[in-house]
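**Q** Build me a model:
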Amino acid sequence: MSTDAQQASTVLDDVRRGEILADVAALRDSFDAGTTRPLEARLAQLDALAAGLRAERPRLLKALELDLGKSRTESLITELGVVSQEIAHMRKNLRAWLRPERFGPGLMLAPASGQIRREPLGTTLIIAPWNYPVNLALAPLIGAIAGGNTAILKPSEVAPATSAALARLVRTHLDPAWVRVVEGAVEETTLLLEQRYDLIFYTGNGTVGRIVARAAAEHLTPTVLELGGKSPVFVDAGMDLETVARRIVWGKFTNAGQTCVAPDYLMAERSTLDALVPHLKDAVAAMYGRDPRRSRDYGRMVNQKHFDRVLALIDDDKAVIGGTSAADRAERYLPPTILDGVDWDDPVMGEEIFGPVLPLLAVDGPDEAIARINGGEKPLTAYVFSPRPEIEEQFIAETSSGSLAFGHTLAHLASQTMPFGGVGESGIGKYHGRASLEVFTHAKPVVKKPLRPDTLRLVTPPYRGAKRALLGRLFR
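**A** As a prediction, the model looks like this:
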C-alpha cells in the first residue's frame, strides 16, 4: 500500500470512528432531552417500525435468501412474521404494563404507600447475530423502544445483505433521535463496546459473549447475553414416533440447523432409536424431497467457513442419511444428515453443531439422559417426548435449562407471552413480550409517607426507657 493510500485509509478510519462516536453521543443527548419518554412517542415509533417492516419486506426477503438461502415462506414464519406479532403484542399491552404497580411498604413505614414505576434505562446497544438476522435484531429493538430508550443497532456482518437491508429500514422509517444502525465488522464492534451504555443486549456465541461481558464490566453496564449450547432431545418409549420424527426434523433442519434452540443431539433407548430412524428419514423426504438441494424450503450454510466447520464433524460411516458426499462447498449446501451409533467423545459432541447434523445416542432410559444433560453445561433449551407425566416431572425437577419443551421443538421461541433466555453458560436475561419491557426498563420503587403522624420518631435516637424496651421486642 502506498503512503497516499495509507493516509487515505487512516483518514477514512478517523472519519468512520468519528461517525460512530457521533451516533452514540447523539442518541445519549436525545435520551437526556426526554425525547423517548412519552408513551405516545414510543407507540408512534413501534408503529413506524411495523410500517417499515411492511414496506421493506421485498428487500428483507431477498436479503435473507442471499445470505442464508431462506425461502420466502420460512422467512415470513421465522423472521418477519415473528417480529410483526411481537410489535402487535407490545403495542396492545404497553399502556397497561407501564401503569404503576402498588405495593405495601410494610409495618415499619406505616402509614405509607408504595408504587413500582418502570423507567427507561437510557442509551442501549443491541448486537445481533447472523442466523436469524432480522428477527434477532428487531425483537430486542422492540423492547428498547417500548421501554423508552435510544438504541444503537449493530447487525451482523456475516449476513451482509440483511445488514444493509436493516440499515435501510432504520434510516428510512425510524427517527434517528431514537435508533441508529452501525454496520461493520470487528473494528466497529470493538469501538462500540468501548463506549458507555445503559444496557448491552448481545445474541451470539459464548466466546464473543465473554468479550461483551468484559467490555461491559468496564462501565458496570448491565448485559443481556442470549447465547446457545447443545440443546438435547430425549425420546421415551411408547410415543407416536411418526409425529415425533416430524417435529424433530422440522426443529433441527429449519434454517439448515443454524438455530440456537435447534435440537443438537437426540437420546433414546436403543430399541426406540432403531424404530425412530425410518420415521426420521421419511420426515426429511416429506419436507425436503429426495434431493433437499432442489428444495425451495431448505436453506444454506451462511458462509464457507461455517460449512467447513460443520462438514468436519460428519462421520460418513455413521450417517444413515445425508453425509459429506452430497455436500457442495461452492453452494454452501450441506444435506440434512443424521448420524447413528455416535459416542459421547466423538467430535460432533464436542461443540454446539449449529448446522444440519443430528447425532443419535443410545441411553439406558430417562435417568441416564438426565445424567448426561447434567454432565454438561446448562443448555438453552431441552426437549422431551414422553407419554409418562412422571418422566416429564422428573425432567422439570432434575435438569436445568433456559426452557424446557414437551412434545415439540423450536415453536416455543415464537411465543410473545413466554420469557425466553438462557441460564448459566447458555445466557443471562430474558426477553419477548412483557419480559422485553422489563429487561429494557428499571423497576423503580417510589415510597410516599406523610409527615403526620410522625411514626418514625419511634426509631430515632435517643433509645431509652419504654422506647428501647418496645424496639427490643419488635426487632428481637
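**Q** For the rest of this, base every contact and every neighbour count on C-alpha atoms.
**A** Fine.
**Q** so how far is residue 320 from the closest residue to residue 270 other than its chain neighbours?
**A** Spatial nearest neighbour of residue 270, chain neighbours left out: residue 362 (5.2 Å); criterion: CA to CA, 6 or more residues apart in numbering. As judged by CA to CA, to the nearest Å, residue 362 and residue 320 stand 15 Å apart.
**Q** this one next, for a side-by-side:
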Amino acid sequence: MTGLTHHLNAMRSFFNTGVTRSADFRKQQLLQLKESILKYEEALNNALYEDLHKNKEEVWITETGMVLSEIATALKELKNWMEPRNVPTNLANLPGKSFLYYEPLGVVLIIAPWNYPFQLLFMPLVGAIAAGNCVVLKPSELASATEKVMGRIIEEAFDPAYILYAPGEGATMIPELMDNFHYDHVFYTGSTAVGKIIYQKAAASLTPVTLELGGKSPCLVTPNASLKVAARRIINIKFSNAGQMCIAPDYVLAHRSIKKEFIRLLKETITKFYGDQPIASYDFGRIINKKHFFRLKALMAEQEIIHGGEHNEEQLFIAPTIIDEPSMDAPVMKEEIFGPLLPVIGYETDEEITSCIRRNENPLAFYIFTGNKKEAERWLREIPFGGGCVNNAATHYLNKHLPFGGRGNSGTGHYHGKFSFETFSHVKGILKTTTWPDIPLAYPSLKGKLGTFKKII
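**A** Model prediction:
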C-alpha cells in the first residue's frame, strides 16, 4: 500500500466515525481555517505577487477576501442549511409530513487551477467543510509560491486524516489520486480538455463530478448601451489578472454603428487604467509561465492589432491588446484566449450575433450592455450560457446568492454560498407518517378502486 493510499484510507475511516457530522465540529473547522488564512495573509500577498504579479488589493478582492466572506456566510447560515426542510406533501400521503435531509457525501476531491490558485481551491473547500465532508486538496503546481503557502495554511490547521493537502505535478498526481480510491465527489476547476479526463476517470467508479470549465464568453454591446460605462467595465474585468480569468469577456460583439466610437473609448480606458507603459503599472499582472506566454503570442500572429501588442518574454508581460475583426477561423476566435487579448467584431444583424456565439456553444458567461430592458431580456433568454450580467462583466461571480457554474462544454454543476453546501451534500427525501389513521384503501384487494386512485393520485 502506497503512502497516499494509506492516507486516503485513513480519511475514509475518519469520516466513518461520524465526527464531521455535527454543526459544532464543522463550525470549529471553519474558524480554524479562517485563523490560519489570516495568519498567512501577508505570505499569500507575496506569493501571489511572485506567481502572477497581483497587488495586495487585487489579492484581497479576488482571492483572500472572497474566501473569508464565504467562511463568514457559512458560519452564519450553517445551522439553517443543516436543518431538515419541510416541503409540501401530496394528497395520497396525507396526513404525513415531507422533509429534505442533508447529509455529508464522504471523502471528496477538489482540484484547482493556477489563475486564482487560492480562491479556486479554498472556496469549494469552505462548502465541503460546511457540508461535513473529509477533503483532499490538489492545488496547481504552476503557481508554485502560492502552492507552498497554501500547504502551510492547511497543514497547520487540520489533521491530514480530515483535510489532506496533495501537491505535485498534475499529470502524475491526478492519476495517483483518482485511480486507486473511490471518492464520493470530485470538484474540478480548469480547462475543458483536462475536465474530460477527470470526468472519464470519475465515471469508472460512478463518482459524481462538478466541472467548472471555461470557453469563449461573449460580450455584446448594442447601440442602446452607455458606451463609456461599457468600456470601463469591460476593460476593468478583461485585463484583471492579465486576462487569465475563465469568466473574462473573451471577445466583444459591437454594433457597427457604434463600433468606431467604442474602440476609441476602449483605447482611452486602457491608457487611463494602466498608463502609457502598462509594463510599469501597479495594476497589471503577468502571464503565468513561458508556455502560456508563447501560446498568446501565437494567437496574436497575423492579427490586426489596433492597440497594445507589446510583450516582454523575460517579464512574461503582454500588454493589454485590442484585435480588430479577426477571422472566425483564426485560432484567437476558436480557442479560449485566457490572456490580455480582446478581439472586437462588428455586427449588423441579430443573425450575425447568434451565428458567432454558436461557433463556441454554451459559454461559461454572457454579458450584454444595453439600456433597453426588453433587448437585454430577449438575449438572456436567447443565448444558452452558464451565468452572466447586464451592463457589467463577471460581477455575478461575487454574489454568493447566485449559483456559479457552466453548461455543456463550460461545465456541469454549480457552487458558492448555499449552493456549495448543497453540491457537497446528499439530499434525502423523507416522508413521516403516523400510525393513525390507517386507511384500508391502500391495501389489497385493489379491485374496484381504480377510479378512487385516479382522483387521489
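**Q** TM-score for this pair?
**A** In this superposition the chains share a TM-score of 0.96, using TM-score structural alignment, normalised by the length of the second structure; 455 aligned residues with a CA RMSD of 1.6 Å.
**Q** so the residue nearest to residue 270 of the first structure sits right up against residue 265, yeah?
**A** No. Taking CA atoms under 8 Å as the definition, residue 362 of the first structure is not a contact partner of residue 265, at 10.8 Å.
**Q** When residue 362 and residue 320 of the first structure are compared, which one has more neighbours?
**A** Comparing residue 362 of the first structure with residue 320 by other CA atoms under 10 Å, the one with more neighbours is residue 362, at 21 against 16.
**Q** Spit out the contact partners of the more buried one.
**A** Counting by CA atoms under 8 Å, 6 or more residues apart in numbering, residue 362 of the first structure makes contact with 267-270, 273, 341.
**Q** Throw together a ChimeraX command that grabs the buried residues out of those.
**A** Filtering the contacts of residue 362 of the first structure down to the buried ones (16 or more other CA atoms under 10 Å) takes a single ChimeraX command:
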select :267,268,269,270,273
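**Q** what about the second structure, which of the contacts of residue 362 of the first structure hold up?
**A** Retained contacts for those in the second structure, judged by both residues aligned by TM-score structural alignment, their matches' CA atoms under 8 Å, are 267-270, 273, 341.
**Q** Tell me which of those fall in strands.
**A** 267-268 (DSSP state E).
**Q** From the kept ones among the contacts of residue 362 of the first structure, pick the one nearest residue 383 of the first structure.
**A** Nearest to residue 383 of the first structure, judged by CA to CA, of those is residue 267 at 10.2 Å.
**Q** all strands for the stretch 251-400 of the second structure, in order.
**A** For the stretch 251-400 of the second structure, applying DSSP state E, counting those that start in this stretch gives strands covering 251-255, 305-307, 311-312, 317-318, 321-324, 341-347, 365-369, 387-390.
**Q** which residues does the aligned partner of residue 295 of the first structure in the second structure contact?
**A** Counting by TM-score structural alignment, residue 295 of the first structure corresponds to residue 281 in the second structure. By CA under 8 Å, 6+ apart, the contact list for residue 281 of the second structure reads 274-275.
**Q** gap between residue 281 of the second structure and residue 275 of the second structure?
**A** As judged by CA to CA, residue 281 of the second structure and residue 275 of the second structure stand 7 Å apart.
**Q** give the contact list for the residue nearest the centre of the first structure.
**A** The centre of the first structure sits closest to residue 226, judged by CA atoms, centre = their mean, with a distance of 4.4 Å. For residue 226 of the first structure, the residues meeting the contact criterion (CA under 8 Å, 6+ apart) are 201-204, 421-422, 426-430.
**Q** at 10 Å instead, please
**A** Counting by CA atoms under 10 Å, 6 or more residues apart in numbering, residue 226 of the first structure touches 128-129, 136, 201-206, 209, 260, 380, 420-423, 425-431.
**Q** Residue 138 of the first structure now?
**A** Contacts for residue 138 of the first structure (CA under 10 Å, 6+ apart) come out as 49, 53, 79-80, 82-84, 86-87, 126, 128, 144, 153, 155, 166.
**Q** in which helix or strand would I find it?
**A** helix 135-146 (DSSP states H and E).
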